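**Student:** Dropping a prediction and its sequence here:
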Amino acid sequence: MSLFNYAVAKTIMHVPKPIVSYFAKGYIAGSTLADAVQVSKDLNRQGMMTTIDILGEFITQFDQAIEFKNQALEILRTIDREKLNGNLSIKPTQMGLLLDPERCFELIHELVSEAKKLGSFVRIDMEDVGTTDATLEMFDKLRWEFPGHVGTVLQSYLRRTPQDIANHADGYQNYRLCKGIYVEPRIHAWKNTQAINGNFSNCLAQMLEQGAYAAIATHDEFLVFEAMHLVRKMNLTADQYEFQMLLGVDEELREIILAGGHRLRIYVPYGRDWLPYSRRRLKENPSIAQHALKQMLGINKH
């Protein structure tokens, strides 16, 4: 890790909001759903799919969960009305998981039911390790009732992930596989980069061998190479998997993925609660800040 990246990773949680805003502005669609729709349309025109997410998590009152659910319903209906090639991503803590798990499930059930009516899809995001069991339990219930309309996320830095994949081998499976960004104790998470990457490749192979639909979410060129090799080796068709990337990150790599005939979905977040998301992403990927700084200084200009 470069000295710059190390400094960003160590200090980003304490950097003032206006400075974080400058570095993160290219990686968030805006503050409104209309902003996310416009970005999604632009990406669709370039041959990319999207998943729209309203930012906000770890709420403190259940009324907030109901409001987020209503906004998520509006996202699904807007995707349908605007004929976007996209779907919805939600966070369980945004829907009240830590306040009332049963009511949280009811809200998410309503969203997935609406997605089925509209021929759409809901991705239940994974958060910190304390929510993993509850999130997978919800997915396990929903996948039997709504196959094709719901999926969840698994993280390769967690030691438990291969077993979680095996536990769902008996039916419909749809996963986004990512490395993971929450800071977890070593007892739960691999800390070595090679171990995390090795687990990513092994988990992807395990998913595909079990017949799962895999959304391969990474900006790591080596893991993209490994995934493409596995796709060729298994003779998969383009509708059996997809790649996923964050908005604004490594646009050259996403062009390479598309040029290779692979499907690509871009994560399009929007909303007023952008600060925690931005800080986590900058901590995970300090090169975002480095790229923005070069643009500000005119270093990338030709």
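**Tutor:** Right, received. Where do you want to start?
**Student:** CA only for contacts and neighbour counts going forward, please
**Tutor:** Will do.
**Student:** How are the strands of the stretch 1-150 of the chain distributed by residue range?
**Tutor:** For the stretch 1-150 of the chain, applying DSSP state E, counting those that start in this stretch gives strands covering 49-54, 86-90, 122-124, 150-155.
**Student:** Next SSE downstream of the last one?
**Tutor:** Next along the chain after strand 150-155, taking DSSP states H and E as the criterion, comes helix 161-167.
**Student:** tell me which residues of that following helix are tucked away?
**Tutor:** By 16 or more other C-alpha atoms under 10 Å, the buried positions in helix 161-167 come out as Thr161, Pro162, Ile165.
**Student:** ok, structure two:
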Amino acid sequence: MQRKRYENRPPREADVTEEALFDERRKFLKLGAATLVSTAAVLELAAKEQLPAANLDYAKDPNAGNLELNTYEQITSYNNFYEFTTSKEGVKPLSKRFKSEPWKLTVDGMVEQPLELDVWKLMKQMPLEERIYRFRCVEGWSMVVPWIGFELSRLIAMAKPLSSAKYVRFETLYDPAQFPDQGRGFLATLDYPYVEGLRMDEAMHPLTLMAVGLYGHTLPPQNGAPIRLVVPWKYGFKSIKSVVRITFTDTQPQNTWNIYAPREYGFYANVNPGVDHPRWSQARERVLGHFFKQPTQLFNGYAKEVAHLYKGMDLRKQF
């Protein structure tokens, strides 16, 4: 039986950038010169950008929604990864010596079959596929990324969680020798290791991806090598990077940003243009490399696929 494909609908562009965000806009334009590409132009892009040679075997995304991809340079040069630095442009240079091989992924907690997996072997065992997803940061910027990975539900099936397991907790590598901010001790920006969580039905959803690559190549360190979570209808901080542990539990796990600032960051973090962050309006967003802003879509444009998961919930209170 053929798997039903998800739908993507390209958002509209609108309103000129506010004067207060002029400096941020300049960073966006510098990175991309407002250039986006379609999947038909990937080969041309590879020649111009000198992309790393493809090293993953995967099924291509037909891009039925005709989304425009951000360039490899944009996607890999503008990153939030506080373990390295709070500077988006500073992550890439600081991550050059990051070692992601070998890499073990532990799957434990309320499961019948605890797992200790070699991620690099797992990449060859899992049926990889490209997923062209919108990616929305709570700070008000966004991009479109051609991730490569496998559905998290496949990994869950391997672990055979108990019926009493209601949530999934994720944990990032803790390695102060590789992550400069972790090495700052009590002066670190956040408490580490970074942790995130999903409800079981969110984790099992076919859109939820364990990404191991982009643009045909394994993930670079600044994008969460060698394996990261991607939940396209949630703000980017939910898509935890460089995962080393996945734990099944019957208790809702606290996530790092909710612990750090509970009034600003909730557990669900679904993209919602009607609920502003205290410091950033969520009504509009700017695609990396674009001069103009565009309206933010509820659930980042994936409402048709995921809205039923939150039926009866007040998404203004349970943010």
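**Tutor:** Yep, that arrived. Every value quoted in this text rests on a predicted model; they were computed, and no experiment measured them.
**Student:** Now the TM-score, please.
**Tutor:** Superposed pair, TM-score by TM-score structural alignment, normalised by the length of the first structure: 0.27. Supporting alignment: 156 aligned residues with a C-alpha RMSD of 7.2 Å.
**Student:** circling back to that earlier point, closest to Leu142 of the first structure out of the strands of the stretch 1-150 of the first structure?
**Tutor:** strand 150-155 (7.1 Å; C-alpha to C-alpha).
**Student:** What residues sit buried inside the longest helix seen in the second structure?
**Tutor:** Counting by DSSP state H, the longest helix found in the second structure is helix 22-32. Within helix 22-32 of the second structure, the residues that qualify as buried are Arg25, Lys27, Phe28, Leu29, Leu31, Gly32, counting by 16+ other C-alpha under 10 Å.
**Student:** Could you dump the strands of the stretch 1-150 of the first structure into TSV with mean neighbour count and distance to Ala34 of the first structure added?
**Tutor:** Shown next, in TSV, are those (neighbours: other C-alpha atoms under 10 Å; distance: least, C-alpha to C-alpha, whole Å):
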stretch	mean neighbour count	distance to Ala34 of the first structure
strand 49-54	25	11
strand 86-90	24	14
strand 122-124	24	19
strand 150-155	25	24
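**Student:** Output those as a markdown table; include the columns distance to Arg280 of the first structure.
**Tutor:** Listed next are these as a markdown table, based on distance: least, C-alpha to C-alpha, whole Å:
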| stretch | distance to Arg280 of the first structure |
| --- | --- |
| strand 49-54 | 16 |
| strand 86-90 | 17 |
| strand 122-124 | 19 |
| strand 150-155 | 15 |
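**Student:** out of those, nearest to Ile266 of the first structure?
**Tutor:** strand 49-54 (4.6 Å).
**Student:** Show me the helices in the stretch 101-250 of the first structure, by range?
**Tutor:** Along the stretch 101-250 of the first structure, the segments classed as helices by DSSP state H, counting those that start in this stretch run 101-118, 132-145, 161-167, 193-209, 221-233.
**Student:** Quick check: which of the ones you listed is nearest to Leu177 of the first structure?
**Tutor:** helix 193-209 (7.3 Å).
**Student:** shouldn't Glu73 of the second structure be in contact with Phe28?
**Tutor:** No. If you go by C-alpha atoms under 8 Å, Glu73 of the second structure and Phe28 don't touch, sitting 11.6 Å apart.
**Student:** Name the next helix or strand downstream of the top strand by length along the second structure, please.
**Tutor:** Longest strand of the second structure, by residue count under DSSP state E: strand 141-151. Following strand 141-151 of the second structure in sequence order, the next helix or strand is helix 152-159 (DSSP H and E).
**Student:** Sort out which residues of that following helix are buried, please.
**Tutor:** Buried residues in helix 152-159 of the second structure (16+ other C-alpha under 10 Å): Leu152, Ser153, Leu155, Ile156, Ala159.
**Student:** try stretch 278-289 of the first structure
**Tutor:** In terms of neighbour count (16+ other C-alpha under 10 Å), stretch 278-289 of the first structure has its buried residues at Ser278, Arg279, Arg280, Arg281, Leu282, Lys283, Glu284, Asn285, Pro286, Ser287, Ile288, Ala289.
**Student:** now the end-to-end length of that stretch.
**Tutor:** 11 Å (C-alpha to C-alpha, to the nearest Å).
**Student:** just checking, Leu107 of the first structure touches Lys69?
**Tutor:** Yes. Leu107 of the first structure is within contact range of Lys69, at 6.5 Å (criterion: C-alpha under 8 Å).
**Student:** coming back round to it: just the closest of the buried residues of stretch 278-289 of the first structure to Asn5 of the first structure, please.
**Tutor:** Nearest to Asn5 of the first structure among those is Pro286, at 5.0 Å by C-alpha to C-alpha.
**Student:** can you pull the contacts of Asp15 of the second structure?
**Tutor:** Residues in contact with Asp15 of the second structure (C-alpha atoms under 8 Å, 6 or more residues apart in numbering) are Phe292, Lys293, Gln294.
**Student:** picking that back up, point out the one among the strands of the stretch 1-150 of the first structure that comes closest to Glu255 of the first structure.
**Tutor:** strand 49-54 (13.1 Å).
**Student:** Can you spell out which helices and strands pack onto the closest one?
**Tutor:** Here strand 49-54 of the first structure touches helix 33-45, helix 62-81, strand 86-90, strand 264-270, going by 3 or more C-alpha pairs under 8 Å, 6 or more residues apart in numbering; DSSP states H and E.
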